[in-house]
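Asks: no sequence on hand, only this structure:
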């Protein structure tokens, strides 16, 4: 049987070469190079997955199927075709530009937790289907594999000829239905059994402790993101190899202190996440002193669940009665593979307080699990585990100074020591240490001959797209390190203990530099026009400072770290400069449903007389799912036309897939509840890979409609943000990711600061 997630590269002469370790990675030098097979062969990815769906009579099923990706084609088998060379695929199709792939998170299927991937056609969402994997890490690798297949399809289209001829297939792969009503057992696997009249279930052989989830080793360590944060962490104690830190920059008397426990675990982030998220008490008893007997009460959208726990705290406190508590867990995975888990105290109607138990509210906390970069492929995977919480008790300070023993019998202290228990548990299990590296899908548009990235969008439109495998993944895989950690060293440290970092930087009397790398973006041969912001009035007013509320401002880009000139060689990032485009107006709208193409509305700023005189306007519409729905529209203007040969010119006039692969946003919660800060993070995000983006290029403007509701993870995070939005100051920076040396250094395209936005102030918008 082929192992799940195997990859190989089929050469042009028909021979095949098994790839081990990181795809395209030089094991001697540690450098990475593109070897996806676009030029000399065909990329392949194959392995066992669960196929989820319902048959014609409405019964749900969960079948074990062998999925095989060959180039841009995808096939599904009942048996491994390597062991059964004469077997025919039961489903077959081709990946096209309008196919979308979305990670749906964790779901319980037939008493087993699996991680679901949904496929759908963004032009026709009724055409959809689902597969699932046993771990989150495997699900991520399959998504990356589909991205690579999408890259192959785009390259095939770029070489000329008829798209109809290239993508015509004899059958469309249909994951939604199941043809036969008779259920069959997979050959030689003993995986499927019948449970009464209900759906089939999989009794897969017990996997290792890591469930074959493997780290890729491409990610950097450290806590730094792409936005500068005003934290000053001081190590106050080391216990069993775990460092205990206190945030001394943001402490306020009477409001508690933010602390965290940090340790290195000898396993991949995928494996550690699986250990933390599992509620099996036998495994939990080996490392967790807080959560004992646990039960999953409810689960929502795959990334949010509610857990009930019972434990006997005699060894923790003076209370003799048993205690229980209910808490919610919300988890997200960044594009760099970093996991963030948010844990809040919760109330649920299924578990009211009961006699004989003292109901306790668990302390809010967050987990962050980040892969560390490996020096060689032979080195075992490791990750940095951080557990953060806010402690309000004065016992913290007594313990910090004198090892106050009573604090060591509290739940907050036990939560901090969860990291130590996790570290020791993983170290005691060889399955984690000898975990092998998984292959990593890596593809760079810049390496493709004849410039796939420059193919006009119109070449992807063809009637034959109707016959594709959901026309998937409109986001190119590109390079995996799209938002890796900022590992720039030897930067001068500005020690200013102010909560508002951007204001702190501006107050240092530093000259705000011009955006690096932006000198040739606008056409220098044309005289600039005068941009008068007073001519453009949006529904959200411009503020008079950070103390103002329900308003916007445009801060400097100095609060963000962007790719420098030598980034492709040393991953060095530099401080951003002044934004290239001017933010002239912001609309805060309330809508019944998501609205696209706002720039075409007669009352839109773009259609006004002053707007038509501007050389170029970038319109970004952030569609916020809620009840009601909201829409935040940002208008950025250029005082000269955009140079077509620049990175911005290629973005404005390029294909949708090119834009998806380069449209980057860096968020930063400047002021607000620390849990919201951890949920949002400070890492750059390629929006086209995270959510659905639609583009409209007309006249003198480009509009980008960002559908935040298209992703379950994004919906979950935005729901948390909206709950605290009236107390938040949020900075956003938009830029075009530099993937080639000619596009570096990056420059900040535009910024916006949103000061304590009030939901009720949104203006109703009618189409």
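Replies: Noted; the coordinates are in hand. As the structure is a prediction and not an experimental result, all values here were calculated from the model.

Asks: every contact and neighbour count from this point should use C-alpha atoms.
Replies: Noted.

Asks: gap between the strand or helix carrying residue 273 and the chain center?
Replies: Using DSSP states H and E, residue 273 sits within helix 269-277. How far helix 269-277 lies from its chain's middle: 17 Å, per Cα atoms, centre = their mean, to the nearest Å.

Asks: any buried residues in whichever helix or strand comes after it, and which?
Replies: Going down the chain from helix 269-277, the next helix or strand is helix 281-284, by DSSP H and E. Across helix 281-284, burial judged by 16 or more other Cα atoms under 10 Å covers residue 284.

Asks: which strands or helices does helix 281-284 pack on?
Replies: Based on contacts counted as 3 or more Cα pairs under 8 Å, 6 or more residues apart in numbering; DSSP states H and E, there is no element that helix 281-284 packs against.

Asks: residue 156 reaches residue 164, doesn't it?
Replies: No: contact criterion Cα atoms under 8 Å: residue 156 and residue 164 do not qualify, at 11.5 Å.

Asks: look at these two and report which has more neighbours.
Replies: residue 156 (18 against 15; other Cα atoms under 10 Å).

Asks: list the contacts of the more buried one.
Replies: residue 166 (Cα atoms under 8 Å, 6 or more residues apart in numbering).

Asks: quick check: it vs residue 661, distance?
Replies: According to Cα to Cα, to the nearest Å, residue 156 stands 18 Å off from residue 661.

Asks: who's in contact with the spatially closest residue to residue 573 that is not a sequence neighbour?
Replies: Leaving aside its chain neighbours, residue 573 sits nearest to residue 563 (4.4 Å; criterion: Cα to Cα, 6 or more residues apart in numbering). The contact partners of residue 563, taken as Cα under 8 Å, 6+ apart, are 571-574, 738, 744-746.

Asks: presented hereafter is structure B, for comparison with structure A:
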């Protein structure tokens, strides 16, 4: 049991839970509001009450059945009338308008509810439900029926399913923090030179990962209790529940003498892992709503962020803070070694964060220091020196837009940031009594149902135009590429299965080959007893072809198109069977990466694969698994992708297309805000990455173990400009 802000949440089993949640609805003006309700999930039965029920026989306001057709979408963090909610949506895969939007006051509560709904969906609902007093309704308005699949999500404690060397080397310890630097790939003649290397500080903080995450996400005056670099902060644009654009202004007190104040314009992305780890990632962007500020030099954060992992039964957390930043210094007065030391000093915020939580445990109040009195005297004494130094530097700078003028002394003080999302007029948030009463017996009002369709359409539209919206957000770093900036080639006819070349040597840009299977860990023969994973020894199928395509629409069923490699083998009447994985990235231009795997042996020789091919979509969604790995690339991309196996069908929409000699999986990346955030980040660095993936079907019973890999792939520096444009 856990409680926060008066909310009680109790988990009794993996698929049973009860507690307070908020129904998120729209009023007749299209503005969102919340209604607090007590929800009880008992395996596949979901009930809603206005108050905590006194007995199990109490009639609910509303009830529903959570079966295998129900999905849960993590919508992330959202502010509604100045209250922050962590939103998730339940919807039916056969009817996306049949949905229920809920909010929790804490991310851990939302994560536990999402996990329980996942488990309930995987277990499905029994065909006959006995209930004497009430008629249980399916979550779907039209009803749904499916077979009962007794499966479970892989909630193993392993943080990685990939065997890979660590790219970090320790080089020192300061303020109780271990300091690491990222090793660079060697080239002929020595190491690559990098004037702005990636540095990471690691420390242990006496707090839960959730509390630390909330502290790091705050941009208000409370941040001055630990962040000695921070002056002001604001949210420039909210992209979705997991991504936004933020602006930070930094003090100059902690910078070297004579150095101007810096500011940062960042794209911030966050997510929560299954084990309670929180990941916050940043990188610099341009944005028309936030031009360069007078009196500030805009630094460039190439990559950076935090990884907060729970430790000691969740009572403590290991905090990793990484920065690779260009301070935009003139080397005539500040050498690269000094910039290196500035980055190390900024990483010292982890030590300040540690002391903040230590003080909280000791019931020490920091209100006397929250407005910066500890550094104010020093700042006032050095203010005149900074002004004189800035005047000298101004004459030597090349860009007059970055020059500093005389600054109002009050701007140097810690200023509390008022929330940018002001509350709407209360008149618009009040529902008419008749509307409220009529809607109590339904999940949504009629207005809310209509608005949900509009919102769903807007979400699909925003997913389709997500990359276009980022057109003006080119990352201020060398090598960043926005797909929308790629000049399109003329449409050509496509020989499906031959648009992406294979290169076993991995030296040809924009090519692929098969990855080493032993890099990946899979469930061993005794996994149900010892929970141990073993190295994969090989693959069941061989990768024979690949496509790298772009189009104005989603391209489905590539295996069934005339002239494809699949149809050529089908015409010969051979025993070959194809397993096609079509990864679709939506946008104003949709990109498709299709991987063709083939086997010559009969399907009967692989019973689990045969069950997958002949099974229904619910069974397939509960078993198809992907293991990702960025073997070469930026730290921010490696952290965003991770190295943990994922049941793809539980997070993304998969459309299945089947022919006599093939099964194709169309994976829609745009169906999840979390996945969209990760993929759009990856796309910006695409031609600088080496991406490895392994695909398999999860084994849940003794007869299905050990697992086996269907196939692997290694993508070498993909280039969007080299994708083949399909004719409309």
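Replies: Perfect, thanks for sending it. The structure presented is a predicted model; accordingly, all values stated were derived computationally and were not measured.

Asks: got a TM-score for the two of them?
Replies: With the length set by TM-score structural alignment, normalised by the length of the second structure, the two chains reach a TM-score of 0.71; 574 aligned residues with a Cα RMSD of 3.6 Å.

Asks: counterpart of the helix holding residue 273 of the first structure in the second structure, which residues?
Replies: Aligning helix 269-277 of the first structure against the second structure (TM-score structural alignment) gives residues 209-217.

Asks: the matching stretch against the first structure, how far on average?
Replies: Superposed on the first structure, stretch 209-217 of the second structure shows a mean distance to its aligned partners of 1.8 Å (mean Cα distance after the TM-score superposition for the first structure).

Asks: now what about that stretch, what contacts it?
Replies: Under Cα under 8 Å, 6+ apart, the answer for stretch 209-217 of the second structure is 107-108, 223, 276-278, 308-310, 314, 316-317.

Asks: I'd like to know how far residue 123 of the first structure sits from residue 97 of the first structure.
Replies: 10 Å.

Asks: of the two, which one has the most company?
Replies: Neighbours were counted for residue 123 of the first structure and for residue 97 using other Cα under 10 Å; residue 97 has more, 24 against 13.

Asks: which SS state does residue 595 of the second structure fall under?
Replies: strand (DSSP: H, G, I helix; E, B strand; the rest coil).

Asks: brain fart, residue 547 of the first structure
Replies: coil.

Asks: on that earlier part again, residue in the second structure paired with the residue nearest to residue 573 of the first structure?
Replies: So, by TM-score structural alignment, residue 563 of the first structure is matched to residue 523.

Asks: in the second structure, what sits opposite residue 296 of the first structure in the alignment?
Replies: Looks like residue 296 of the first structure aligns to residue 235 there (TM-score structural alignment).

Asks: which strand or helix spans that match?
Replies: Secondary structure (DSSP H and E) places residue 235 of the second structure in strand 230-240.

Asks: tally up the residues packed near the match of residue 296 of the first structure, please.
Replies: 18.

Asks: show me what contacts residue 142 of the first structure?
Replies: Residues in contact with residue 142 of the first structure (Cα under 8 Å, 6+ apart) are residue 5.

Asks: from residue 119 of the first structure, how far off is the counterpart of residue 33 of the second structure in the first structure?
Replies: Counting by TM-score structural alignment, residue 33 of the second structure corresponds to residue 61 in the first structure. To residue 119 of the first structure, residue 61 of the first structure is 17 Å away according to Cα to Cα.

Asks: before we move on, the earlier item: what about the host helix or strand of the match of residue 33 of the second structure, how far off from the second structure?
Replies: Using DSSP H and E, residue 61 of the first structure maps to strand 60-70. With mean Cα distance after the TM-score superposition for the first structure, strand 60-70 of the first structure departs from the second structure by a mean of 1.9 Å once superposed.

Asks: ok, then the element right after that strand?
Replies: strand 73-77.

Asks: in the second structure, what stretch matches whatever helix or strand comes next after that following strand?
Replies: Where DSSP H and E defines the elements, the next helix or strand beyond strand 73-77 of the first structure is strand 91-94. Mapped onto the second structure using TM-score structural alignment, strand 91-94 of the first structure spans residues 62-65.

Asks: which residue is the nearest non-sequential neighbour of the aligned residue in the second structure for residue 669 of the first structure?
Replies: When the second structure is aligned by TM-score structural alignment, residue 669 of the first structure is paired with residue 630. Leaving aside its sequence neighbours, residue 630 of the second structure sits nearest to residue 691 (Cα to Cα, 6+ apart; 4.7 Å).

Asks: what lines up with the one you found in the first structure?
Replies: Checking TM-score structural alignment: residue 691 of the second structure goes with residue 730.

Asks: mean per-residue distance, the one helix or strand that match maps to versus the second structure.
Replies: Counting by DSSP H and E, the element that carries residue 730 of the first structure is strand 729-736. Compared with the second structure after the fit, strand 729-736 of the first structure shows a mean deviation of 1.3 Å (mean Cα distance after the TM-score superposition for the first structure).

Asks: residue 437 of the second structure - how many residues pack around it?
Replies: So residue 437 of the second structure, with other Cα under 10 Å, has 11 neighbours.

Asks: just give me the match in the first structure for it.
Replies: In the first structure, residue 437 of the second structure lands on no residue (TM-score structural alignment).

Asks: hang on, residue 437 of the second structure in a helix?
Replies: Yes: counting by three-state DSSP, residue 437 of the second structure is found in a helix.

Asks: where is the longest helix in the first structure?
Replies: helix 136-158 (DSSP state H).

Asks: pretty sure residue 396 of the first structure sits in a strand.
Replies: No: using three-state DSSP, the assignment for residue 396 of the first structure is helix, not a strand.

Asks: if we can go back for a sec, between the helix holding residue 273 of the first structure and helix 136-158, how big is the angle?
Replies: Here helix 269-277 of the first structure runs at an angle of 140 degrees relative to helix 136-158 (axes from the mean of the first three to the mean of the last three Cα atoms, to 10 degrees).

Asks: what comes up buried for helix 269-277 of the first structure?
Replies: 269-276.

Asks: ok, stretch 310-330 of the first structure next?
Replies: 310-313, 316, 323-330.

Asks: start and end of it, how far apart?
Replies: 20 Å.

Asks: one more: stretch 163-176 of the second structure?
Replies: 29 Å.

Asks: ok, residues contacting it?
Replies: In contact with stretch 163-176 of the second structure (Cα under 8 Å, 6+ apart) are residues 178-184, 203, 348, 351, 519-521, 631.

Asks: can you flag the buried ones in these?
Replies: For the contacts of stretch 163-176 of the second structure, buried by 16+ other Cα under 10 Å: 179-182, 203, 348, 351, 519-521, 631.

Asks: want to throw those into JSON lines with distance to residue 170 of the second structure and secondary structure?
Replies: Shown next, in JSON lines, are those (distance: Cα to Cα, whole Å; DSSP: H, G, I helix; E, B strand; the rest coil):
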{"residue": "179", "distance to residue 170 of the second structure": "6", "secondary structure": "strand"}
{"residue": "180", "distance to residue 170 of the second structure": "4", "secondary structure": "strand"}
{"residue": "181", "distance to residue 170 of the second structure": "6", "secondary structure": "strand"}
{"residue": "182", "distance to residue 170 of the second structure": "9", "secondary structure": "strand"}
{"residue": "203", "distance to residue 170 of the second structure": "13", "secondary structure": "strand"}
{"residue": "348", "distance to residue 170 of the second structure": "16", "secondary structure": "coil"}
{"residue": "351", "distance to residue 170 of the second structure": "17", "secondary structure": "helix"}
{"residue": "519", "distance to residue 170 of the second structure": "25", "secondary structure": "helix"}
{"residue": "520", "distance to residue 170 of the second structure": "26", "secondary structure": "strand"}
{"residue": "521", "distance to residue 170 of the second structure": "27", "secondary structure": "strand"}
{"residue": "631", "distance to residue 170 of the second structure": "20", "secondary structure": "strand"}
